[in-house]
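J.: Sequence first, predicted model second:
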Amino acid sequence: MVSFRGASADAMAALTDLVGGVAEASAPVVSGDLFSAARTVRYEAALRRVVTDQSVPAEARSGLVGDLFNGKVDAATLGVLRDAAGRRWTRTRDLADALEQLGVIAAVRSVGLQADTLVDELFAVRQLVNRDHGLRDALSDPLRSVADKGALVDTLLTGKVLPTTVQLVKQALAGSYRTVVAALEDYERTAAQVQGEGVATVHVARPITESDQRRLAAALTRQYGRPVHLNIVVDAGVIGGMKVEIGDDVIDGTVLARLDDARRKIAG
């Protein structure tokens, strides 16, 4: 996920609480507004410099943003933007990155009890883009406009997944991340985090039963002290057992890993 340090981390924590108080009914509009504001701040260098300049009084920065966005965004969004402009940011780019992350959080809130479905769909789209080289090239082609890429996403996904999933996949095309896949992975983790969950990617040789998934999720929940959402990847390269990736941790219980371990012990 996007990492914030120092003052930016404090600002992001406060703004996350603020977005968490947005009514679910308003969240879809707030999400779109925040994504739009993030683009404006990211690409308007003069504005970005002014609203992150600590020599400018917080009230002036907040007032400038209020005047700029008043009447163009929802009232709840305007409150978030004014608050964000009045805070300290460690790096000038952090404000735009924070607004994008806050847009993802608002998007997750907009789906209510379907948040788990959103996480699953983002993962499925990420896997599709990873596997389909033609699709990945089309979505990363610098000669294709964002609108053209968005139309391709609509053709592939509209009516098959949640509207919010389509919204987030289109947002992943904005270019603020190194790749579309990296953006989707970050959004996926944010969506799980909003629910207080971690995300574990589980590589197996063949599909595992729902009961086995429940047992694995329960074991990981006990180990990490919070609920864990499982993403199952059927991987022909796994020879028996499974490999679990959660955060920076890798738990490799595959047969191949055990054989490699045995070889090292023999060689030692």
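T.: Happy to help now that I have it. Numbering: from 1, shown residues only.

J.: C-alpha only now, for contacts and for neighbours.
T.: Fine.

J.: quick one, helices of the stretch 51-200 of the chain?
T.: Ranges of helices within the stretch 51-200 of the chain are 58-69, 75-85, 94-110, 115-131, 133-140, 146-157, 163-171, 180-194, based on DSSP state H, counting those that start in this stretch.

J.: how about the last one: buried residues?
T.: For helix 180-194, burial by neighbour count (16 or more other C-alpha atoms under 10 Å) applies to 180-181, 183-194.

J.: what does the second one give?
T.: Residues of helix 75-85 classed as buried by neighbour count (16+ other C-alpha under 10 Å): Ala76, Thr77, Leu78, Gly79, Val80, Leu81, Arg82, Asp83, Ala84, Ala85.

J.: also this one, for the comparison:
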Amino acid sequence: MRGLSRSSLAAVEERFNTVAASADLGRLADDLSAIVDLLDREHGLRRNLSDPARPAAQKAQVIRTLLEGKVSEAALETAVAAVEAKWSRASDLTDALERLSVIASAAQAESESRLDDVEDELFRFSRIIAANPDLRRALADPAAPAEGKERLLTELIGGKVAAASQRLITQLAVRPRGRSLETGLEEYSWLVAEQRQRLVAVVRSAVALTDVQRQRLGAWLRTSYGRDVHVNVEVDPRVQGGFSVRIGDEVIDSTIAGRIEEVRRRLAG
């Protein structure tokens, strides 16, 4: 988000933090996700509620009339703050509410001391999806009913992952909002990591790293970037020795395959 929307997001997050402090975080996450779904389906409503020319009080009254008694008080107050704010684009309104839904799930996990589990589980599920095309198609099929996807995910991960992880994965499968499942999982992973102001590093290695190696790599990255870094490891035999680290758009490549490719590029140049 840029300009007007960025400052509005900060104001809405401040209101969200106030109401979330005493809220049922799981329900808050579910309610905000449902509100996003409503506004994504009702394009005219979203345009009207995000129109900066409309009086804030009028938009607040509309959303209260629609949602009062149907969602938690915390979700209602967050939605009111969102529609009262001014947004550069209509989609920024729903993007902000989706972001807060994810943050509510992350806050729930943190309150249960399971934030690390959620980060790991989102990453592992993204690898499962990448390795299982049939599962990916089943979850990404826009014609498949939401109930079927929810049932499939309950069978696969129900009781095996944190409640927040199951909620976020299901949310992405049922309401992808134009993204691939892999892209959505990566975006959510970054939002979860932000709860601790941490970066996320994806490490590709030919073999699994030991706990000691992960800790040493994490300490080196923390020193290099000046922030805590959550390390996700992807085992890939094509690496051919060494490892590569991707943090956002930056890649640190010490693999043999990477060196060979660099030599090829230089020869070709």
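T.: It's in. Just so it is clear, the model here is predicted, and its values are computed rather than measured.

J.: need the contact list for the alignment partner in structure 1 of Ile247 of structure 2.
T.: Counting by TM-score structural alignment, Ile247 of structure 2 lines up with Ile246 in structure 1. Neighbouring residues of Ile246 of structure 1 by C-alpha atoms under 8 Å, 6 or more residues apart in numbering: Gly198, Val199, Ala200, Thr201.

J.: possible to save those as a markdown table with neighbour count and distance to Ala27 of structure 1?
T.: Output for the contacts of Ile246 of structure 1, formatted as a markdown table (neighbours: other C-alpha atoms under 10 Å; distance: C-alpha to C-alpha, whole Å):
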| residue | neighbour count | distance to Ala27 of structure 1 |
| --- | --- | --- |
| Gly198 | 22 | 23 |
| Val199 | 20 | 23 |
| Ala200 | 21 | 27 |
| Thr201 | 18 | 28 |
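
J.: Next, the mean deviation of the helix or strand Leu267 of structure 2 falls within compared to structure 1.
T.: Secondary structure from DSSP states H and E places Leu267 of structure 2 in helix 256-268. When structure 1 is overlaid, helix 256-268 of structure 2 sits 3.7 Å from its aligned residues on average, using mean C-alpha distance after the TM-score superposition for structure 1.

J.: Could you verify that Ser224 of structure 2 is part of a strand?
T.: No. Counting by DSSP: H, G, I helix; E, B strand; the rest coil, Ser224 of structure 2 falls outside a strand, being helix.

J.: returning to what we had before: so which of the helices of the stretch 51-200 of structure 1 comes closest to Ala13 of structure 1?
T.: helix 94-110 (10.0 Å; C-alpha to C-alpha).

J.: I would like the residues contacting the closest one, please.
T.: So helix 94-110 of structure 1 is contacted by 2, 4, 8, 12, 15-16, 19-20, 22, 24-28, 30-35, 37-39, 41-42, 48, 52, 84, 89, 115, 118, 164, 168, 176, 187, 190-191, 194 (C-alpha under 8 Å, 6+ apart).

J.: swap the cut-off to 7 Å and go again
T.: Helix 94-110 of structure 1 has contacts (C-alpha atoms under 7 Å, 6 or more residues apart in numbering) with 8, 12, 16, 19, 24-25, 27-28, 30-32, 34-35, 38, 41-42, 89, 115, 164, 187, 190-191, 194.

J.: circling back: could you let me know which of the contacts of Ile246 of structure 1 ends up closest to His229 of structure 1?
T.: Val199 (4.8 Å).

J.: give me every residue that touches the closest one.
T.: Arg189, Ala192, Val228, His229, Leu230, Ile246.

J.: Please repeat the previous calculation with a cut-off of 6 Å.
T.: Going by C-alpha atoms under 6 Å, 6 or more residues apart in numbering, Val199 of structure 1 touches Val228, His229.

J.: and the gap between it and Leu230 of structure 1?
T.: Remark: distance between Val199 of structure 1 and Leu230 of structure 1 (C-alpha to C-alpha, to the nearest Å) = 6 Å.

J.: Quick one: classify the residue nearest to Val250 of structure 1 when sequence neighbours are not counted as helix, strand or coil.
T.: Once flanking residues are discounted, Val250 of structure 1 sits nearest to Val244: 5.7 Å by C-alpha to C-alpha, 6 or more residues apart in numbering. Following three-state DSSP, Val244 of structure 1 is assigned to strand.
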